[in-house]
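Participant: Provided below for reference: sequence and predicted model.
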Amino acid sequence: MIEAHPGSATVVEADSLTTLRPAEWEPLQAAHVARVDLLLADHLDRRRRREPHPVEDFLFTYYPTRPNQLRVWHPGPGIRLLGAPQYEGKRGYLYAGGAAQLDPDEIARRTESISWIRALLTATVGRPAQFGCFGLHEWAMVYRQQSEEVRHSWPLRLGAEGTDRVVESHKIACSHFDAFRFFTEPARPLNVLQPTREAQPALEQGGCLHANMDLYKWASKLMPFTPSSLVLDCFELARDIRALDMRASPYDFADLGYDPIPIETAAGKATYAAAQRSFAERARHLRVRLVDLCNQLLPL
């Protein structure tokens, strides 16, 4: 998994690494920074204005990776960068002889974490995707709540009683622990599964919106080993899924430009499932790339 494309550049092979000179890797770094700045421009503008956004802020409040961390370019395994003193002393890098590369000792220190992520992603890739949840996890998070308890200060599209009726008239089948843990107490017994952190590798499946958003989390947790292009591909997927998740939620975000998907109707269910399948296919490719990365770091 090499982000740089040595076939289009003059390279120096040494010790099984592809060594890039500054004239070769600096344009790759600049392209990455430009991509990040474009992706984050609206968020950073709102942050400067102290203007919260209930949909897009999720990627920066729920997930721990900060914008300045995303701007740091990581070439990934198998690459040595000549003349890159900015990586000296940076965690995960070994800087010697005027060149930077990933530190094998850091990989060894994180073996347990890398192995756990690989096991989770591998199990998910091998499990059939399910498309019958219709985003009801968000509805279960506000089930029977008082108005002052609802997380977002936005109106419920069907009101509290209408929202509760949707939950009670559907089968709730959430397989994702980090969604299930936000269910209200009355909603938890209604779920056909009772996910736990320990059971996560046995339950997670590739149709789940939250499992697919979490590819951004796993790509970030594997930094600096993850090529930055892969991190941003996962970020873009998570951003797009978040929009679907909120359009299908009980909240009314129409004033923000998010047309509701009424999953309480047959047409809404069909729209949601079609989008879910498309995201699952995008996620499958990214999940395989992350498994390949883990296998590079820790050969089987």
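Facilitator: That came in fine, so what should we check first? Residues are numbered from 1 along each chain as shown.

Participant: all contacts plus neighbour counts: C-alpha atoms, from now on.
Facilitator: OK.

Participant: in this structure, which spans are helices?
Facilitator: If DSSP state H is used as the criterion, the helices of the chain fall at 22-48, 58-61, 67-70, 104-109, 111-125, 136-140, 159-168, 177-180, 200-203, 209-213, 215-221, 228-247, 266-297.

Participant: how about JSON lines for the ones you listed, with mean neighbour count and distance to Asp255 added?
Facilitator: Formatted as JSON lines, the helices of the chain follow (neighbours: other C-alpha atoms under 10 Å; distance: least, C-alpha to C-alpha, whole Å):
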{"stretch": "helix 22-48", "mean neighbour count": "15", "distance to Asp255": "17"}
{"stretch": "helix 58-61", "mean neighbour count": "14", "distance to Asp255": "18"}
{"stretch": "helix 67-70", "mean neighbour count": "14", "distance to Asp255": "26"}
{"stretch": "helix 104-109", "mean neighbour count": "13", "distance to Asp255": "46"}
{"stretch": "helix 111-125", "mean neighbour count": "17", "distance to Asp255": "36"}
{"stretch": "helix 136-140", "mean neighbour count": "24", "distance to Asp255": "19"}
{"stretch": "helix 159-168", "mean neighbour count": "16", "distance to Asp255": "17"}
{"stretch": "helix 177-180", "mean neighbour count": "19", "distance to Asp255": "25"}
{"stretch": "helix 200-203", "mean neighbour count": "18", "distance to Asp255": "36"}
{"stretch": "helix 209-213", "mean neighbour count": "24", "distance to Asp255": "23"}
{"stretch": "helix 215-221", "mean neighbour count": "22", "distance to Asp255": "28"}
{"stretch": "helix 228-247", "mean neighbour count": "21", "distance to Asp255": "12"}
{"stretch": "helix 266-297", "mean neighbour count": "18", "distance to Asp255": "19"}
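
Participant: structure two is appended below for comparative analysis:
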Amino acid sequence: MDLTASRPASLSEEQWRTRAAAHEARVDALVGEHLARRQAGVKHPVHDFLFTYYSFRPAQLRRWSPGWGVRLEGGADLEPGADLLESRAPLVESTRRLLAATAGRPAHYGCFGLHEWAMVYRLDETRTRHASHPLRLGPEGTDRVVESHRIACSHFDAFRFFTEPARPLNTLAPTSADRVEFEQPACLHAGMDLYKHAFRVAPLVPSELVADCFELARDIRVLDMRASPYDLAPLGYEPVRIETPSGKQEYAEAQRGFAERGQVLRAELLVVCERLLAAVAGAAV
């Protein structure tokens, strides 16, 4: 396949070096505190998730790429190669299908972050994921919140961490094989996973877009844990008390804002995926 014919855009050396430097500075600001904590051996219940659950390392996030279809004067070694595009085509197609399905589905705002509560349901506090941080309502109070709400988690990578007693309480049963049928644009985890979808296709995706998705994931994660059953107030995270009417309203309003931001980035990723697939299809003709 000749995939080089579809690469008309170009950047002068000054242009791309300016973009690369700006991207590196932006990422340094985003990950600096994490790197300092890691060097000091300090764990963080909110932000470590972005570097443990997601497999993209800070150095990888910092590495700039123009994405597919851009020639760099004096920087050909930074241009993603045709072989990479061809090998990633199946991943790009599966990503495109998931993004399109999620974007076209109605947004639902009634989950209230109960997935985090279901992950500790009927669990001894010493066995929770963040055992060094107490449950805000204690084990019994946490269990009552779970039992008194309708749980409708649509995201498999949240549902799979439910405790065994909590799994039957979910009104849905998502699996790893049917994400396209379940994921919806207001889901916090679907919003955070835009970062995963972007970096898995990198460096075919412009690095600025990957960083945009990382920043969204970082902001969503804060809400995710503020609405969780853990007491993180000593770390400066005041709780969103989703067990109360006012807390539910606060959560849904924030969720709506993240859904809107996510849909914009989802649309940008879709455009990139479709352009990549068009390049592959055009080269095959």
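Facilitator: Structure's in. What do you need? Note that the coordinates shown come from a computational prediction; the quantities given were computed from them, not determined experimentally.

Participant: coming back round to it: tabulate the helices of the first structure (TSV), appending distance to Asp15 of the first structure.
Facilitator: Below are the helices of the first structure laid out as TSV (distance: least, C-alpha to C-alpha, whole Å):
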stretch	distance to Asp15 of the first structure
helix 22-48	19
helix 58-61	39
helix 67-70	29
helix 104-109	13
helix 111-125	22
helix 136-140	50
helix 159-168	59
helix 177-180	42
helix 200-203	36
helix 209-213	36
helix 215-221	26
helix 228-247	23
helix 266-297	16
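
Participant: indicate which one of the ones you listed is closest to Gly83 of the first structure.
Facilitator: Proximity to Gly83 of the first structure, assessed across the helices of the first structure by C-alpha to C-alpha, is greatest for helix 22-48 (6.2 Å).

Participant: which part of the second structure matches the closest one?
Facilitator: Aligning helix 22-48 of the first structure against the second structure (TM-score structural alignment) gives residues 13-39.

Participant: list the buried residues of stretch 65-82 of the first structure.
Facilitator: Of all the residues in stretch 65-82 of the first structure, those buried under the rule 16 or more other C-alpha atoms under 10 Å are 70-71, 73-82.

Participant: quick one: which of those residues is nearest to Arg287 of the first structure?
Facilitator: Gly76 (16.2 Å).

Participant: counterpart of Ser148 of the second structure in the first structure?
Facilitator: So Ser148 of the second structure corresponds to Ser169, using TM-score structural alignment.

Participant: can you list contacts of stretch 112-122 of the first structure?
Facilitator: With C-alpha atoms under 8 Å, 6 or more residues apart in numbering as the test, stretch 112-122 of the first structure has contacts from 200-201, 204, 218, 222, 287-288, 290-291, 294-295, 298.

Participant: what is the most widely separated pair among those?
Facilitator: Greatest spacing in those, by C-alpha to C-alpha: Glu204 and Leu298 (22.6 Å).

Participant: who's more crowded, the two?
Facilitator: A count of neighbours by other C-alpha atoms under 10 Å puts Glu204 above the other of Glu204 of the first structure and Leu298, at 24 against 14.

Participant: how far away is that one from Ser175 of the first structure?
Facilitator: 6 Å (C-alpha to C-alpha, to the nearest Å).

Participant: find residues that contact each of those two.
Facilitator: With C-alpha under 8 Å, 6+ apart, Glu204 of the first structure and Ser175 have no common neighbours.

Participant: wouldn't Leu269 of the second structure be in contact with Ala198 here?
Facilitator: Yes: if you go by C-alpha atoms under 8 Å, Leu269 of the second structure and Ala198 touch, sitting 7.1 Å apart.

Participant: tell me, what's touching these two both at once?
Facilitator: Val205.

Participant: against Ala283 of the first structure, how distant is Arg157 of the first structure?
Facilitator: From Arg157 of the first structure to Ala283 of the first structure the distance is 29 Å (C-alpha to C-alpha).

Participant: go on, Ser229 of the first structure?
Facilitator: Counting by C-alpha to C-alpha - Ser229 of the first structure and Ala283 of the first structure are separated by 15 Å.

Participant: who are the contact partners of the spatially most central residue of the first structure?
Facilitator: In the first structure, the C-alpha nearest the mean C-alpha coordinate belongs to Tyr216, at 2.4 Å (C-alpha atoms, centre = their mean). By C-alpha under 8 Å, 6+ apart, the residues touching Tyr216 of the first structure are 231-232, 234-235, 237-238.

Participant: if we use 7 Å, what do you get?
Facilitator: Contacts for Tyr216 of the first structure (C-alpha atoms under 7 Å, 6 or more residues apart in numbering) come out as 231, 234-235, 238.

Participant: what's the counterpart of Asp240 of the first structure in the second structure?
Facilitator: Under the alignment (TM-score structural alignment), Asp240 of the first structure maps onto Asp219 of the second structure.

Participant: count of residues packed around Tyr251 of the first structure?
Facilitator: Count around Tyr251 of the first structure with other C-alpha under 10 Å applied: 21.

Participant: nearest residue to the equivalent of it over in the second structure in space, please, no chain neighbours.
Facilitator: Under the alignment (TM-score structural alignment), Tyr251 of the first structure pairs with Tyr230 in the second structure. The shortest distance from Tyr230 of the second structure to any non-neighbouring residue, by C-alpha to C-alpha, 6 or more residues apart in numbering, is to Leu135 (4.4 Å).
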